[in-house]
Structures are given as structure tokens and as C-alpha cells.
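**Student:** Have a look; sequence and predicted model below, questions after that.
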Amino acid sequence: MKKILLCCSAGMSTSLLVTKMKKVAEEKGIDVEINAIALELFEENLPNYDVFLLGPQVKFKKTDFQKKADAFNKKVDVINMIDYGTMNGAKVLDFALSLIK
């Protein structure tokens, strides 16, 4: 099972996106766990997920988070602003899966 974690500041939009991503994964038969957390919980979740996506509003954290994720050989990237704004669960799911080694 692949594990994807979305990180953001407030959480409302990201939680909705997680719901849409889960729906797409279920429809496609993809075995995946997807959750969302606040930025402050990133480090404690590093060992538990395969890839980390940041909401566009917190893209400034990418470099810092990637340095920490490198120790676990994991990727951190920013969700495309248009995909985030339109809540395109399919595109964000595909993007996340493409980052997992």
C-alpha cells in the first residue's frame, strides 16, 4: 500500500482534496492511504508515509521539508495550484504516485 500525506496550514481545502483523491483511488482500485495534516506535524510523520505534498499556500516550506525527508529517501513536492484550486483529485493522486520510488 502506498501512503500519501498532504501538508497545509489550515486544513479545510486539503481535507476536501484528500476525500476526492480517496474516491478516485477507490474507483481505480488503487491501494493507497491518503491523509492531511498541519505543517507542524510533518517531522513526526516522516517515517510513516511514502510521499509528502504541500498545499500551494505553503510551498515556501518545500526546501526545508525536503532536507528532512532526504534522510528517509522520500520526496516532498508542491501540489499544482490549478489542480489544488479545482480540487482535481485524479491529477493530484497521479502526481503523488509518480513521486513514489
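**Tutor:** Arrived safely.
**Student:** Going by C-alpha atoms from here, please, whenever you check contacts or count neighbours.
**Tutor:** Noted.
**Student:** what about the helices in this protein?
**Tutor:** 12-28, 42-45, 62-70, 81-85, 89-99 (DSSP state H).
**Student:** List of residues touching the last one?
**Tutor:** Read that as helix 89-99. Residues outside helix 89-99 that contact it (Cα atoms under 8 Å, 6 or more residues apart in numbering): 2, 4, 17-18, 20-22, 24-25, 51-53, 75, 79-80, 83-84.
**Student:** Presented hereafter is structure B, for comparison with structure A:
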Amino acid sequence: MKILLVCAGGMSTSILMKKMEKYWEEQGIDLDIRAVGLGNYAEYAKEYEIILVGPQVSYKLQQIKEDTGLPTEAIPSYDYAIANTQNILKLAQKLYAQK
């Protein structure tokens, strides 16, 4: 699964990305993931299959969907805050099924 994570500056999603990589590796799931800031998602989107957006930039969700044409969803605030990788995996799998 190829996931692009988008947040305001790419910093908080980088932390989440590391936890996602570790959890998904433990689950035996192949993951290609990158964390970028809101200003950079368009240049990377074509390399990915789905986009997960941090809650702090969820107001841009519709624009990101329109710009990329990829299945895109905001990570729920609580799951993002505590890095609930199990719930984020479920969300990613739901989006992946839509592609």
C-alpha cells in the first residue's frame, strides 16, 4: 500500500509515519509511506495510491481530493493524537478498496 500523509508542515505526520511503519511491519503489511506538508502534496501525489490527511488540515480535504483524484480521508483527531495505528490501518484499507 502506498500512502501519502499530509499535515501542516510534515513534522507531526513524520512521527505518526514511523509508528505506522513499525506497526504495519509487525502485521506483515507492505507499506510505502511518505509524510509531507500541505504545500507539497501535489508534487508527490502521483506516486501514491491513497492520501491520509492530518486533522489540522482537514479543512483542505475536498481540495486535495479534487487536485489528486485519489481516495483521501482525514485521520480522526483522537486516532491521530494517540497514533492509534490499528484504527488508521482500518481507514487506509477502506480507502485502498475504493481505488
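**Tutor:** Looks like it came in fine. Every value quoted in this text rests on a predicted model; they were computed, and no experiment measured them.
**Student:** would TSV of the helices of the first structure with mean neighbour count be doable?
**Tutor:** What follows is the helices of the first structure, written out as TSV (neighbours: other Cα atoms under 10 Å):
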stretch	mean neighbour count
helix 12-28	17
helix 42-45	13
helix 62-70	15
helix 81-85	14
helix 89-99	17
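**Student:** Would you check how far apart the residue lying closest to residue 75 of the first structure once chain neighbours are set aside and residue 32 of the first structure are?
**Tutor:** Of all residues not flanking residue 75 of the first structure in the chain, residue 51 sits nearest, at 5.3 Å (Cα to Cα, 6 or more residues apart in numbering). According to Cα to Cα, to the nearest Å, residue 51 of the first structure stands 11 Å off from residue 32 of the first structure.
**Student:** Which one's more surrounded, these two?
**Tutor:** residue 51 (24 against 15; other Cα atoms under 10 Å).
**Student:** Surely the more buried one touches residue 4?
**Tutor:** Yes. Residue 51 of the first structure lies in contact with residue 4 (Cα atoms under 8 Å); the separation is 5.2 Å.
**Student:** Just tell me which of the helices of the first structure ends up closest to residue 36 of the first structure.
**Tutor:** Shortest distance between residue 36 of the first structure and the helices of the first structure, using Cα to Cα, is found for helix 12-28: 6.1 Å.
**Student:** tell me the average deviation of the closest one from the second structure after fitting.
**Tutor:** Following the fit onto the second structure, the mean deviation recorded for helix 12-28 of the first structure is 1.0 Å by mean Cα distance after the TM-score superposition for the first structure.
**Student:** which secondary structure elements does that helix contact?
**Tutor:** strand 2-8, strand 32-38, helix 89-99 (3 or more Cα pairs under 8 Å, 6 or more residues apart in numbering; DSSP states H and E).
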